[in-house]
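>>> Got a sequence here, can you model it:
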Amino acid sequence: MTPFFDPSRCPSCSAQLPPNPVRCPSCGVDLTGPTVTELVSTLRRADALVTRMRADVDVAAVPQLRAAVGQQPDASVGPPAVRLPIGLPDVSPARSWFAGRSVGVILLVLGALCVLAAGAVFIAVAWMQLTLVVRGLILIVITAGFGLSAQLALRRGLQATAEVMAVIASGMFVLDVAAARRAGLPGLADLSTAPYEIVAGVLLAAAAGGAAFTVRRQRHWLWTLDGAVAFGMARAAVGTLRLSSHDYALSSVTLVVVTSLLYVAFVRIRFPIAMWSALGVVCGAWMIAVAVGAGDAANHVGGDLGRVAASWPALTAALVAGLWSTLLTPLAPRRIASWMCLSPVLLVFEIVGWSHGWVVGCFVMLVGYVVAALASDRVGGTWASAVAGSALVLGLSAVFGLLPTAVELATRMGLALDGAWRAPRGLPFDLVPGDVGPWLLPLTALVVLAVLPQIRIDGERFSLDQRVIAGVFLATLGVLPMLYGAGFWLSMLALVMVAAVLLGAARLWRNDHLLLLAWAPLVIIRLCSYYIDPVHDDLADPLAWTLFAAVCLAWALSERRRMVRAGFLVAAGLFALAGVAQWLDFAQAPRSIHGFVIVASGSLGMVASQSLVRTAINVETSTRAVGEGLSVTWVLVGLAMAGSSTSHRALELTVAGVAAGITAYLSEDRRRVGWVSGVLLTFASWIRLADNNVEAVEWYTLPAAAALLVYGVRRLRRDSGESSWRCLAPGMALALVPSLTVAMDEPTTWRGLIVGLASVALVAVGVWFRFAAPFALGVVATALLALRNIWPVAAFVPRWSLLFVIGGVLLWAGMTWESRVNDVRTASRYVRGLR
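Reported below is the predicted structural model:
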C-alpha cells in the first residue's frame, strides 16, 4: 500500500520533486512554512496509525496458526515465525492552527507597533531637518512600500501579514497627513482643528476605500482597510460636530443626513465594519440633535410656535428617521426607525404642553393620550407599536400631572394627623395652589382607564374590567370634598359612602379588585380620624376603629373562602379591640376599669366560641380557633392594662379563670383548659390574700381543696380508668402549694413541719395506691423543703464533697450505660442466632 507521506511527491499535485525543494516546479505551491510542517506531521501520523492496525491483525492470527499445527501429530516443524509489531518512530503530535500561527501573528503585531512608533518619533524629531522634497519622497516611499507589501503578502496567501501591512500603511498615512500639516503644506497648514479633522478623515476613508476596492478585484479582502474607512468616517464626524457654533444644532443634523447616506453606500459596496460604524454615528448624531432641539424648545421664551420652531433639530432628526422607516426592508429596523421618528415629536409635544403649567399640561397630555390611543387602533404594520408606545407615554405623563393634587391630599392628611382641619398654607416641591386641579383626578382616572383597552400592540389589546374602571372613578370622586375644603364630617361621610358602594359592588360581583379599592377611602378615614374636633372631642377615632371592625366582620360573615374569612375575622377582632379602648377613653371611664372591661369581653368571647360550636352546625374549626385566639388576645391585653392595682388584677384573673373553667366544661376537646383555669384562680387568690395581708392562708385554701378532693375521689371511684392528675391533682395542689409557698420563707416553723409531713404522706399514698399525682406533688414539695433547709448551710460544706458527689453520679451513670450496652449486644447476638 502506498504510504500517505511521500517526500518525493508534491502533496498538492503529486508531481516528482527534486532534492530539498522550496517550491513545486509544477504547481508552484510553497513547500516551507508552518502549514507544510503541520501537513507533514499529519501524514506521518496517519502512516503510523496504519502500521499499528496491521500489527494488531498479525497478533490476532497467532492462536489460529498454533491450533492448526497441533492437529498434525507428525509435524516435525514448529509454527511459522510470527511477525512482531515493529517499533514505530516517535512522531510529534500535530499542532493546532492556533499553535502554528499564533507566534507569527504576535510577532507581526509587535512589528507593526514598533514601525508605527518609529514613524511617529521620526516625524516628531527629524522631520524639520529635511527639505520639503525629501519629506514628500519619504512619505510616498514608506506608505507605498507598506501598501505594496500588503499586496504581495496577499498574492502569497499570507493573510495575517497582509492585514498587518495594511494597518501600518493606514497608520503611516495618518502620520503623513499630520506631518504635511506641520510642514506647512499648502491647503493643510491654514486649516483649523475642526476642518483639518474633516479633511484628514475624508482622505483616510477615500484612500482606504480605494485600496479595498483594488484588493477586492483580486478576489481578496482586508478587514483592516474596512476598519480604516470606518475610522476616517468617525474622525470626519467628530470634526463636523466641532464646526458648529450654536450647540451642535446644524452639525448634528448634517451628520444625521450625511451618515445616513453613507450607511446606504456602505451597504451597497459591502463594507461591513464601515456600515455598522456609520449606523452608530447616525444614532449618536440623532441623539445629539434631539437633545439640542429639546433644550432649545425648553429654553425658548415666547409662544408655542416659537418653541416648535426652536426644536427644528429634533424634528429634522425625526423626519430622517421617518424616511428610513419607509425605505428599510426588514421589519425590526423599520420599527426602530418609527420609534426614532415619533420620540422627538413626542418630546417636543411634552415640552410645549407642560410649559403652560400643571393643570393645562395634564389636560393636554390627556388629549394627546386619547388621540394616540385611538390612532394605534387605526395604524397598522410598522407604526403600530410606536404609536401605541407613544399613547402609553402620554398616559403616564397625564397621571404624573396629578402630582400636585396628590401632594395637597397628603398634606391635608398630615395636618389632620397633627390635629388641624384646614387648607395647607404652602405645598412642598415649590408648588402653588394654582397647580392643583382636583377635578383632574376623576377625569384623568376615567379617561386613562377607559381608553386603555383601545390601545393595540401587535394585534393585542389591553384588557380591563369596566367595573374596575367605574370603581376607580368612584374612589377618586370620594376625595373631592376633602380637596375642595369641605368640613371634616362631610368629607368623612363622602368617603364612607364611597367605601360602602365599593364594598357592596365587590360582594355583589365577587370582585377582589373592588374590595382593594374600597380600602383606599377607609385608610384615608383612618388616618384623618386622629383629627380632634373642638365640639365632639375625639369621637372620630373610636368611630373609625368601629367602622373598620364592622366592615371586616360583615365581609367575613359573607365570605366563602376559608382563609380569607379567617383573615377578616382576625382583623375585625383586632380593630374591635382598638375601638373598645378608644370608646373607653371617649367615655372618660377610669383607667382602672379599662383592663377589666377588655378581659371581661375576651372571656365572653371565649365562652361564646364554645357555645357557637354547640349550637351552630356549619361552624368550621378554623372559625372557632380564630375566635379563641382573639379572645386570648383580648384577655392578655386587658391583663397588661391592669396597671398597679392589685385588686383589679385579682378581679381580672378571676374572670379569666372562670371563663377558662366554663370553656373546659362546655367542650370535651378543651378539658385541658381547666388547668389554666386552676392556675388563674390560684394566682387571683394569692394576689387577693397578699393584698389583704392574710397570713393564715389555710383558712381560705383548705375548704376549697377539700371540696375538690371529695369530688375527685368520687369520680376516681366511679371510673377506675380516670387519671389521678385530673381527679386528685387540683385539690392536692390547692391544699399544698399556698402553704408550701409561705413555708419556704420560714422553713423551721410549725407550718414547715406540717407541710413536710404532708408531702411525705402524699409520697406514701402515691406509692401505696400507685397514683402519679400525689407521688409527684409529694416528691416535689419534699425536695423543695429539703433544698430550702440545706441552703443556709451549703456555704459551710467542703468543696471536695460536691466533687465527690458529682464523681459518684458520673460513675453510676457510666456503669449503668455499660451494662445497658452489654444487654443490647447480648440481645443482638441472640437475634442473629435465630433461624
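>>> Please count neighbours and contacts with C-alpha atoms only from this point.
Fine.
>>> how close does the residue most central in space within the chain sit to residue 389?
In the chain, the centroid-proximal residue (Cα atoms, centre = their mean) is residue 396; its distance is 24.0 Å. Applying Cα to Cα, to the nearest Å, the value for residue 396 to residue 389 is 11 Å.
>>> And for residue 540?
46 Å.
>>> what's the answer for residue 87, then?
77 Å.
>>> More neighbours: which of those two?
Counting neighbours by other Cα atoms under 10 Å for residue 87 and for residue 389 shows that residue 389 has the greater number, 21 against 9.
>>> and for comparison, fold this next one:
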Amino acid sequence: MTHIPPPAEELRLLDAELWQLDARRAQLLARRAWLVASLQSVRPVRPALPPAAPRPEASAPRVQNVLLLLGGMLLTVAAIAFTLVSWGHLGIAGRALVLGTVTLAVLAAPVPLLRRGLRSTAESVAGLGLALTVLDAYALHEAALPGTDGTGYAAIAAAVLAALWTAYGRGLGALRLPVPAGLVAAQLPLVLWAVAAGPDPYGVATAMLVTAGLDAVLAFGVAAGAVRVTVTAGAYGLGGWGVLTAGWLSWTATGPSAAARAAALLAFAAVIALVAAARLPERAVATGTAVAGGLLLVAAGGGPLRVLLSAGWVVPVHLAFGVALLAAVRAHRLAEPVRQGLLRASAAVQALALLWAVPLVAVTLAGPPGWAEDPWSGGTVDARAAVTVHTPWPPYAGQALLVLVTVAGVLAVLAVRHETWRPRARTGALLLTWAAWLALPAVLELPYVAGLLLVAGVTVAAAFLPTPWLALATSLHCAFLSLATQSATLTVLSALTVLGATASRRPRLAPVAAPAALGYATALACATGAAAGWQPSHTALLVLCVPVVAALAAGRLGASPATLPVEAAGTAAAVLALGLAVTDPPMLATVLAACGVIAAGTAARPERRRAGYPAAALFLLATWVRLAAWEVTTPEAYTLPVAVCALLVGAWRRHRDPLTASWTAYGPGLAAALLPSLTAAWSDPEWTRPLLLGAAALLVTLLGARHRLRAPLVLGGSVLVLDALHELAPYLVQAADALPRWVPPALAGVLLLAVGATYERRIRDVRHVREVLGRMS
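Prediction:
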C-alpha cells in the first residue's frame, strides 16, 4: 500500500529537492568556467607572419652569365680600341710584348678558373682570348706583312686560327666555345683562297661546295651538340650558296665548256645531298634533302644540253632526266628516304613540264568555240587555223605535245606496276593522252578534214571509256570544231546524234549520252534550217521534233536515272523552239499548242500528273497568241476559254471531293468569266455587252441560290448589281439634275428615319441572310 504524505509535507520535500538541484547546477557551471580558463592559458599564441619577400626576377646563374658576357665584350672592345688607336704609339718590341703577354695571359687564365670550378668565367675569358688572337693576326699583318694580299692572308689566318682554336678547345676539354669557334673559322679558308686566286666564280662555288661536303662528313662523325649544330649550319649555308652560284652559272653559260663546268658543280652538290640524305636520322629532313639532290641531278644533266639545243628543247631535256630519276624506285639498295626523295623530285619535274605545256592544251580546247560567233566562215583552213580563231598559237607546240605524251606514258607505266597509285595514275594518263590526241592535228598542221576525222575518232573511242564526261567533252570539242564549214557541221552533228543514241543503250552511259544526243539533235535541226534558208520561226517546227522524241524516250525509260536528264534536254529544246518562233505570232501559237500537246502526253504518265498544269497554260497561251494574231480585241474571247476550262476542272474536283468549297472550285472560273467583262462593260457605250453580262450574272446568281453555293451567289449577284448600276447611271444623273436641291437631303432623311424605325427587324434580316450564306458551301 503506497503512503501518500499530506500536502504540507509533500511541498516541503519538493522545495528541498529543487534546492539541491540548484546547488549542483551552480557547482557544475563553476567547474566549466575554470576548465575554459585553463585551456585558454595553455594554447600557444601564433605570432604574426612577416610580409613575403619579393621573388627575384632573374636567377643567380643568369645574372652571372650576363655579367660575364658584358665584361668580355667590354674587354674585347677595349682591346680593339687599343689595337686600332694606340698601336702606333709603341715600338716593335713594345707591341710584340704587349700583344703576346696579354694574349697568353688571357688564354692561360681559364686553366686556374676551371680548377676552381668557375666554368662560366672561364668561358668568358676564353672568348676574350679568341678575340685577341684575331686582333693579333690583324696586328701582325699591319706591322710585319703590310704588302701581302689581304684576302690571301685572311685565308691563311683563318686556317691557322681554326687549327689553334680547335686545339685549344680540345686541350682544355671543359670549355664549349673554342671548338665551335674554330669550326666557324674553318668555313672561310677555302672560300677566301678561291677569291684570292682570281675572279673565278667557278672556283668560289667549288670552294663553297667542298667546304659544305667536309662539314657534312664532320657532322656525321660527331655526336649531337654545339659542334654538330655548327657544322650542320655550315653545310646547309655554304651548300646553299654554292648551289645558287652553280645554278646561276649554268643558266648564264654560253658555251659547252662553261655549261659542263657548272653541271659538274651541280652534280657534286647533288652527290653531297644524296649521301647526306642516306645518313640523316630524321625521315622528313632526309626526304627533303633527297628531293633537293634529285632536282640538282636534273639540272646538272640538262644544263649542257640546253646550250647545244634550241630554247624549245630545254623543258623536254630536263623532263627526260626527271623521268630517269624513276629508276631509283627499283634500286632497293638505296635508303627509303632517298628513294622517296628522288621519286618526288621526278614528280616535281614532270609537274613543271606539264605546266609549261598548259598553253597548248588551253588553245586547243578554248579556240574552237570562237566559231560560234561567225559559223561557216572558215573556208579553206587547216587544223591549226581551225583552233586558233581568236587566240594566238603558242610557241614550241611540238615540244609541248612531246611533254604530254611522255608524262602520260610515265603514268601509264606507274598504273601498271603500282597498285596503290593505279586509279589516280590511270586517270592522269587518260586525261593527258586525250589532250595530246586533240592537240595532235593542230600541231602537225593536218588538213581540216583530216584533223576533224581524227578528233571524231577520239570521240568514238572516248564513248567507250569508263568516264562518260570525257566523251561528252570530246564531242563538244568536235562540234565546235565543225562550225568552220557548213558541210562539216551537218555531218558532225548527225554523227554525234547517232553516236549519242547508240551509247545511250548502255545503262552506265545513258544519263550522259541520251541528253547529249538530244542536244546534238537540236543543234542539227537548227543547222538544217539555217542551211535550207528557212526563217527561224519555221526552223522551230523542226526543233520541236526533239521534245517529242524526248517525251517518248522518257516514257520508255521509266524510273531510269536517265529519265530526268532526257526530260530536261527536251524541255530545253522546247524553250529554244519558242524563242525561235517568238517573232512570228501565228507560228508561235502553233509551237505553243504543240508544246501543250507534248506536256499533256507527258501528264498521261502516272508519275508526271503535274505536267497537266503547264499543258493547260500552254494551250491557253496558244489560244491568246492566235487571237492576238487575228487582231481580236474582245476580252471575252480571251477569258471565256479560260473560264470554261477552270469551271470544268472545278466541277470535276467538287465531284471527286464534295467537301471542296465553292470558292476553290468555281471562284477562279467565275472571276475569269465575269470580272474582265464587267470592266469592259463600264467603258462600253453599246448595250449588247452589259445586257449579256447581266443575263449571265443573273443565271449564275440563280444557280448559286438553287444549289446553295456561296461563290456563284456572291460573284453573280455583285456583278449583276454593278452592271445594273452602270445601266441606270445615266438616268439617275438626269433625274438628279431635274430634282430640286432640297430633294436629295429630304430623301436621305426619310431613309434614315425608315431605317431607324425598323432597325431591329433589319438587323434580324441581315443575320438571317448571313446565316443562309453561312450554310451555303
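>>> Could you get me the TM-score between them?
Here the superposed chains carry a TM-score of 0.68, computed using TM-score structural alignment, normalised by the length of the second structure; 682 aligned residues with a Cα RMSD of 5.5 Å.
>>> got the contact list for residue 321 of the second structure?
297-298, 301-302 (Cα atoms under 8 Å, 6 or more residues apart in numbering).
>>> again, but for residue 184 of the first structure
residue 190.
>>> Surely residue 605 of the first structure touches residue 631?
Yes - between residue 605 of the first structure and residue 631 there is a contact at 5.5 Å, judged by Cα atoms under 8 Å.
>>> Same drill for these two, tell me which one is more crowded.
It is residue 631, of residue 605 of the first structure and residue 631, that has more neighbours when counted by other Cα under 10 Å, with 25 against 21.
>>> Assumed that one was part of a helix.
Yes - according to DSSP: H, G, I helix; E, B strand; the rest coil, residue 631 of the first structure belongs to a helix.
>>> wait, it sits on residue 602?
Yes - the criterion here is Cα under 8 Å, and residue 631 of the first structure meets it with residue 602 at 4.3 Å.
>>> quick one on the thing from earlier: where does the residue nearest to the centre of the first structure land in three-state SS?
helix.
>>> Likewise for the one 10 residues further on?
What three-state DSSP gives for residue 406 of the first structure is helix.
>>> Then the one 4 residues further on?
Assigned with three-state DSSP, residue 410 of the first structure falls in the helix class.
>>> burial count for it?
Applying other Cα under 10 Å, I find that residue 410 of the first structure has 14 neighbouring residues.
>>> Let me see the contact set for residue 550 of the first structure.
When contacts are counted by Cα under 8 Å, 6+ apart, residue 550 of the first structure is found next to residue 572.
>>> how much does whatever helix or strand it lives in stray from the second structure?
Assigned by DSSP states H and E, residue 550 of the first structure belongs to helix 540-558. With mean Cα distance after the TM-score superposition for the first structure, helix 540-558 of the first structure departs from the second structure by a mean of 4.3 Å once superposed.
>>> And the next helix or strand past that helix?
Next along from helix 540-558 of the first structure, by DSSP H and E: helix 562-586.
>>> tell me the angle that next one makes with helix 540-558.
160 degrees (axes from the mean of the first three to the mean of the last three Cα atoms, to 10 degrees).
>>> Pull the residues that contact helix 562-586 of the first structure.
Against helix 562-586 of the first structure from outside (Cα under 8 Å, 6+ apart): 537-539, 541-546, 548-553, 555-557, 559, 594, 598, 622-623, 626-627, 630, 634.
>>> if we go to 7 Å?
Contacts to helix 562-586 of the first structure, defined as Cα atoms under 7 Å, 6 or more residues apart in numbering, come from residues 538-539, 541-542, 545-546, 548-550, 552-553, 556, 559, 594, 623, 626, 630, 634.
>>> cool, and stretch 297-309 of the second structure?
Residues outside stretch 297-309 of the second structure that contact it (Cα under 7 Å, 6+ apart) are 250, 254-256, 259-260, 263-264, 266-267, 270, 314, 317-318, 321-322.
>>> Report the buried residues of it.
Buried residues in stretch 297-309 of the second structure, counted by 16 or more other Cα atoms under 10 Å: 297-307.
>>> Tell me the one of these nearest residue 391 of the second structure?
Checking those against residue 391 of the second structure with Cα to Cα, the nearest one is residue 306 at 29.2 Å.
>>> do you know how far the equivalent of residue 534 of the second structure over in the first structure is from residue 816 of the first structure?
In the first structure, the residue equivalent to residue 534 of the second structure is residue 589, according to TM-score structural alignment. Distance, residue 589 of the first structure to residue 816 of the first structure, by Cα to Cα: 67 Å.
>>> same question, residue 94 of the first structure
75 Å.
>>> and if you look at residue 630 of the first structure?
In this view, residue 630 of the first structure and residue 816 of the first structure are 50 Å apart by Cα to Cα.
>>> Okay, residue 736 of the second structure and residue 249 of the second structure: tell me how far apart.
Residue 736 of the second structure is 113 Å from residue 249 of the second structure, by Cα to Cα.
>>> So between the two, which is more surrounded?
Of the pair residue 736 of the second structure and residue 249, residue 249 is the one with more neighbours under other Cα under 10 Å, namely 22 against 13.
>>> what's near enough to touch the residue nearest to that one when sequence neighbours are not counted?
Using Cα to Cα, 6 or more residues apart in numbering and skipping residues adjacent in sequence, the residue nearest residue 249 of the second structure is residue 262, 5.9 Å away. By Cα under 7 Å, 6+ apart, the contact list for residue 262 of the second structure reads 246, 249-250.
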